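In: 3D model of this:
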Amino acid sequence: MTPHISRRRTGLALSTAVAAGALLAAGLSSGGAVAQPATAEKVPAAAPAALSANAKAGLLKEADTAKADTARAIGLGAQEKLVVRDVVKDRDGSLHTRYERTYQGLPVLGGDLVVHTDKAGATEGVTKAVKAELKVDTVTTAATPKGARKVVWAADGTPKLAFEKVTKSVKKDGTPQELHTVTDAATGKQLFQWDAVHAGTGESQYSGTVEIGTTASGGGFELTDGERGGHKTYDLKNGSSGTGTLFTDDDDKWGDGTPNDPATAAVDAAYGAGATWDYYEQVHGRSGIKGDGVGAYSRVHYGNNYVNAFWTDSCFCMTYGDGAGNAAPLTSLDVAAHEMTHGVTSVTAGLVYSGESGGLNEATSDIFATAVEFHANSEDDVPDYLIGEKIDINGDGSPLRHMDEPSKDGSSEDYWYDGIGNVDVHYSSGVANHFFYLLSEGSGAKEINGVSYDSPTHDGEPVTGIGIEKAEQIWFKALTQYMTSTTDYAAAREATLEAASELYGADSAEYQGVDRAWAAVNVS
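Out: All right, here's what the predicted structure looks like:
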């Protein structure tokens, strides 16, 4: 399932595919433009520009007004229509507008595409999840299953009429499940299935004394961050449904740094949400998860002894368990950033949470969780290429995942191989995590911020890193402009090379670094 990128000089991500992202594999118990990012002078002209919520809304409205003309311009059939999903504007004025597609009024799953235009509005190219022409008989004699909707399934390259049904339940470990099942409308055969729930001033447990956004209310304070889209933090009080109770405090001093105070987990969650918001806004010019200036919300103290955390699109929220013995909430900075990034992926590339695209989805959350750590640069949570090192999920002080050599965790994959799409997405993600580490830091033994790494390569050849600041720019541009719902590892390589070429030039060391890092993890 490889996206097709067509570049020429001229003019549905699976909307239900990514609803949430859990940190662990299931069942594992353990007004106008705003100021440019602070690092703008170091950012290439082809990097995404900062947009205010009003500016982005204006671009979305313009795209919606012109969508019929755009559909004709890019050669869509008379029965096809575009639905505007997202838009990214580069600093040089280029636009990258993401659309879902309908056919005879039916949603096309796997029909998403991105139209690339220059600053004058001329189309430069189109990135499609699936290249196949849509010609589908939408008439069926089969009865629509109860609770299902009729769709066009195009993600496997052969468009056909299908039914999509969502079944909600709860897994053994307490994680909610939203299972999407797509069946052939003619034969009843199952075509695809995925789970849309992909299984961090106060005193925090993991990041020391931190500043968090609060709002004065009724003579006291509530945990609502007015500076970051109104993000709120709620207490589920060990429940597993609903929004919970908004945290409040009399003197605006929250938590005591231990799990004995329920507000401590709230401090970590609010801090993590704020640091993640700041990262995306200051480094990539994106105001909030959707880029619309609107905050999400967090729920802490989910369930009892629940050892996981997850993002859910349906509530646009992060949810955190308290860990084993309710003593180690999964609210560390990198966990918070990981979960919020699932939301960013959902509203941009929409990488379907299964197969290789699912591994890329998980890796994207790990990649930007790491980038957020480096951007925050906390003395109490020193930046590293380890995931979940603070929450001690294994009980022995080891991290959940290692980006320099993913297989250190005993399950993750270091390199691509044919069939890796059949591996749990939390472990197939190792290939992209390894790629990002190599691209950032290079191969071989080294020490970074007091942590020792020794990253191997599939071919035994060395890789020279280009630095995390450039690596994160490349991955973000690739994610938001050139990846689609069906992107696999080969297509991710193509997307990152395209991004590196536009940002730094096709003859640049950065472009060569991307090419070499993919080769080092056996992706060509």
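
In: can we go C-alpha only for contacts and neighbour counts from here?
Out: Noted.

In: Tell me which stretches of the chain form helices.
Out: Here the chain has its helices, by DSSP state H, at 53-65, 67-73, 262-284, 333-347, 355-376, 425-428, 430-441, 468-477, 489-504, 509-520.

In: Is it possible to get those out as JSON lines so that each row also shows distance to Val34?
Out: Formatted as JSON lines, the helices of the chain follow (distance: least, CA to CA, whole Å):
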{"stretch": "helix 53-65", "distance to Val34": "9"}
{"stretch": "helix 67-73", "distance to Val34": "26"}
{"stretch": "helix 262-284", "distance to Val34": "10"}
{"stretch": "helix 333-347", "distance to Val34": "20"}
{"stretch": "helix 355-376", "distance to Val34": "20"}
{"stretch": "helix 425-428", "distance to Val34": "37"}
{"stretch": "helix 430-441", "distance to Val34": "29"}
{"stretch": "helix 468-477", "distance to Val34": "19"}
{"stretch": "helix 489-504", "distance to Val34": "22"}
{"stretch": "helix 509-520", "distance to Val34": "29"}
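
In: Could you dump those helices into CSV and include distance to Tyr297 and mean neighbour count?
Out: As requested, the helices of the chain are exported to CSV (distance: least, CA to CA, whole Å; neighbours: other CA atoms under 10 Å):
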stretch, distance to Tyr297, mean neighbour count
helix 53-65, 18, 17
helix 67-73, 32, 15
helix 262-284, 9, 27
helix 333-347, 10, 29
helix 355-376, 18, 26
helix 425-428, 24, 26
helix 430-441, 27, 28
helix 468-477, 23, 22
helix 489-504, 30, 23
helix 509-520, 35, 23
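
In: Lys171: which of those helices is closest?
Out: For Lys171, the closest of the helices of the chain is helix 425-428, at 16.6 Å, according to CA to CA.

In: Pull the contacting residues for the nearest residue to Phe310 once chain neighbours are set aside.
Out: Distances taken as CA to CA, 6 or more residues apart in numbering place Ala22 nearest to Phe310, at 3.8 Å, with adjacent residues excluded. By CA atoms under 8 Å, 6 or more residues apart in numbering, the contact list for Ala22 reads 197-199, 308-311, 339.

In: Sequence B follows; please return its structure for comparison with A:
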Amino acid sequence: MRVEVPLSPDPPHLCISCDPTCVSTPRDQSEGDRVRQQPHAARTSGTPRKTAVRAAALVGSAAMVVLALQNGPANAAPASHPSGAAAVALNAPARAAAIKSAQQHADGAARTLGLGAKEKLVVQDVVEDADGTVHTRYERTYAGLPVLGGDLVTHVAKNGALKGVSKATKARISVPTTAAAVSPASARKAAVKAAGTAEASASTARKVVWAAGAKPVLAYESVVKGVQHDGTPSERHVITDATDGKELYSYEAIDTGTGTSQYSGKVTIGTTASASGGYDLIDSGRGGHTTYDLNGGTSGTGTLFHDADDIWGDGTVNNRQTAAVDAAYGAAVTWDFYKSAFNRNGIAGDGRAAYSRVHYGNAYVNAFWDDSCFCMTYGDGTNNTDPLTSLDVAGHEMSHGLTAATAGLKYSRESGGLNEATSDIFGTSVEFFANNPADPGDYLIGEKIDINGDGTPLRYMDKPSKDGNSADYWSRRVGHLNVHYSSGVANHFFYLLSEGSGAKTINGVSYNSPTYDGSTVTGIGRDKADQIWYKALTTYFTSSTDYAGARSGTLQAAADLYGSGSAEYKAVAAAWTAVNVN
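Out: The predicted structure follows:
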């Protein structure tokens, strides 16, 4: 049942977690080194005959996947696309069948791509475009060990022709031995020390091949759980060399973010009648999204929200349901945005909903996404008076789940900035999509919260440096900024691509976006910019995509959707040049 719920219009206070430990420099990369992507430059090596044989093998593999996709129910691509490059939606059984079919032919695909005898491909996702192109996302193993930073995506036309391969690394995957000199216990101990978080512990250390550096090495991946300085849970992945125990890389898997945290007036939410009477806060129309009350706790799911008369909250913090209503509303609008804009069936594309937890901790001033539980968690803000349960927060946090389910952008260096920017981009687009008069769409992040005490926003997409920390343009130091600040480059790109440069007023807000080279950029509209970013994220970005790779991926996406000679393609190139990504 859907009900009208009154909410308070007052904007609460919110602050962002900018933990400097989220940024880590790999030991084998110097400042300015950038892992380059090849989103549309795939070639197979060898003689023309060998190349033809490999291509023929991939034809057979892709044909089976295409058949599985065509046999499964799928909706047509949105009519707004001038080409057949938009992804079609698959229900859960059809998607599972496509993945199973691709996995059955993964060995043939590995041979076609010229991978080594010890390498295997593990299918993570399959996306079909309306024109029949199939994008298959793989993880790799080497001698049975997971290869971190070895992910790749193949792009195969309907007739089986290999159109390209997007790779996280160009390096040949090989290590001298898979016997580690360092014990798992020693690796765990080193990882806990390196994580530097309170109450830290690492229960396991799995042996892996680390391929995101200059040269693949045998390593351990330890997951260290603890507490960050502001009370946010920590799930830090630490990669240590299996030869000498030294840290190679680390990143934080708990993605934090911010939003406007403004209540949205009377809203419609999805609830479900309980067998025992009354109603539960379960949105059966959107994958069964469920909202729980942690009641000050910091673990578990808490208690499912239940109400006798299906009239939820009263718009004040004194009613515990109010925060739950905001969280449920934000999740519903975000689900609807992805369905409407991209024909995507849920955050992971499998029809499964995330869940939300509210009233986390005591006076916790943040919100975060945790992929391990596939859930969003919201604190109650300063003095427990301003729950961080808003539309922007939900859009931002759920988009971290989208990134995790697709490109898997690592949460540090430039890939981390792109991860955060993706959440800002789609969180902003969710706000525009909602068309809620209580919070009109804008390109200001946190504009309602007055976190600076002077009425200024937390972040600006038209000129990110106005917040005093974020980067307007790419430089060699961008990858060493906190990911919430290195995201400024992509946020600026998205604004320029959507709206263009110079002074203008949108929904009553004035903007004046500059460019690195003094050029004039003409925008193509936010809807087209969304389509290009989404397609690049889901089919061309990989775990280690940097800003150079993002430029290549979005250009390929624009070419797929609108043509390589289109105004949209040229606008993407111009917008990246305008933020110094060439």
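
In: circling back: nearest to Thr233 of structure 1, out of the helices of structure 1?
Out: Of all these, helix 262-284 comes closest under CA to CA, at 6.4 Å.

In: Give the equivalent position in structure 2 for the residue nearest to Phe310 of structure 1.
Out: Using TM-score structural alignment, Ala22 of structure 1 has no partner in structure 2.

In: Distance of Ala22 of structure 1 relative to Gly174 of structure 1?
Out: According to CA to CA, to the nearest Å, Ala22 of structure 1 stands 12 Å off from Gly174 of structure 1.

In: same deal with Ser354 of structure 1?
Out: 21 Å.

In: now Gly272 of structure 1
Out: Taking CA to CA, one finds Gly272 of structure 1 at 23 Å from Gly174 of structure 1.

In: Same check on Asp86 of structure 1?
Out: 33 Å.

In: Compare the two and say which is more crowded by neighbours.
Out: It is Asp86, of Asp86 of structure 1 and Gly174, that has more neighbours when counted by other CA atoms under 10 Å, with 23 against 19.

In: Setting aside sequence neighbours, what's the nearest residue to the counterpart of that one in structure 2?
Out: When structure 2 is aligned by TM-score structural alignment, Asp86 of structure 1 is paired with Asp125. Nearest residue to Asp125 of structure 2 in three dimensions, chain neighbours excluded: Arg137, at 5.2 Å (CA to CA, 6+ apart).

In: quick one, what contacts the aligned residue in structure 1 for the one you found?
Out: Aligned by TM-score structural alignment, Arg137 of structure 2 pairs with Arg98 of structure 1. Neighbouring residues of Arg98 of structure 1 by CA under 8 Å, 6+ apart: 84-87, 112-115, 348, 481.

In: Give the aligned equivalent of Lys339 of structure 2 in structure 1.
Out: Counting by TM-score structural alignment, the partner of Lys339 of structure 2 is Glu281.

In: could you measure the closest residue to that match other than its chain neighbours against Ala129 of structure 1, distance?
Out: Closest residue in space to Glu281 of structure 1, ignoring its immediate chain neighbours: Ser287 at 5.1 Å, by CA to CA, 6+ apart. As judged by CA to CA, Ser287 of structure 1 and Ala129 of structure 1 stand 26 Å apart.

In: which residues in structure 1 does stretch 231-250 of structure 2 match up with?
Out: Counting by TM-score structural alignment, stretch 231-250 of structure 2 corresponds to 174-193 in structure 1.

In: and that stretch, which residues are buried?
Out: Neighbour counts over stretch 174-193 of structure 1 (16 or more other CA atoms under 10 Å) mark 174-185, 193 as buried.

In: gap between the two ends of that stretch?
Out: Per CA to CA, stretch 174-193 of structure 1 runs 20 Å from first to last residue.

In: can you pull the contacts of Pro329 of structure 1?
Out: Pro329 of structure 1 touches 259, 265, 301, 307, 320-323, 391, counting by CA under 8 Å, 6+ apart.

In: hmm, try it at 7 Å
Out: 265, 320-323 (CA atoms under 7 Å, 6 or more residues apart in numbering).

In: closest to Thr464 of structure 1 among these?
Out: Distances from Thr464 of structure 1 to these, taken by CA to CA, are shortest for Tyr320, at 37.3 Å.

In: Can you tell me what the closest one aligns to in structure 2?
Out: Counting by TM-score structural alignment, the partner of Tyr320 of structure 1 is Tyr378.

In: wait, that match sits on Thr389?
Out: Yes. Using CA atoms under 7 Å, Tyr378 of structure 2 is in contact with Thr389, at 6.2 Å.

In: which one among the buried residues of stretch 174-193 of structure 1 gets closest to Asn377 of structure 1?
Out: Thr175 (31.3 Å).

In: Chain neighbours aside, what residue packs nearest to the closest one?
Out: Ala199 (7.0 Å).

In: tally of neighbours for Glu211 of structure 1?
Out: 15.

In: Just give me the match in structure 2 for it.
Out: Under TM-score structural alignment, Glu211 of structure 1 pairs with Thr268 in structure 2.

In: now do Glu447 of structure 1
Out: Using TM-score structural alignment, Glu447 of structure 1 sits opposite Thr505 in structure 2.

In: now do Gly359 of structure 1
Out: Per TM-score structural alignment, Gly359 of structure 1 is aligned with Gly417.

In: same question, Asp424 of structure 1
Out: So, by TM-score structural alignment, Asp424 of structure 1 is matched to Asn482.

In: surely Pro39 of structure 2 meets Gly553?
Out: Yes. Assessed by CA under 7 Å, Pro39 of structure 2 is found in contact with Gly553 at 5.6 Å.

In: Give me the common contacts of those two.
Out: Tyr540.

In: picking up where we left off before, from what I see, the residue nearest to Thr175 of structure 1 and Gly21 are in contact.
Out: Yes. With contact defined as CA under 7 Å, Ala199 of structure 1 reaches Gly21; the gap is 5.2 Å.
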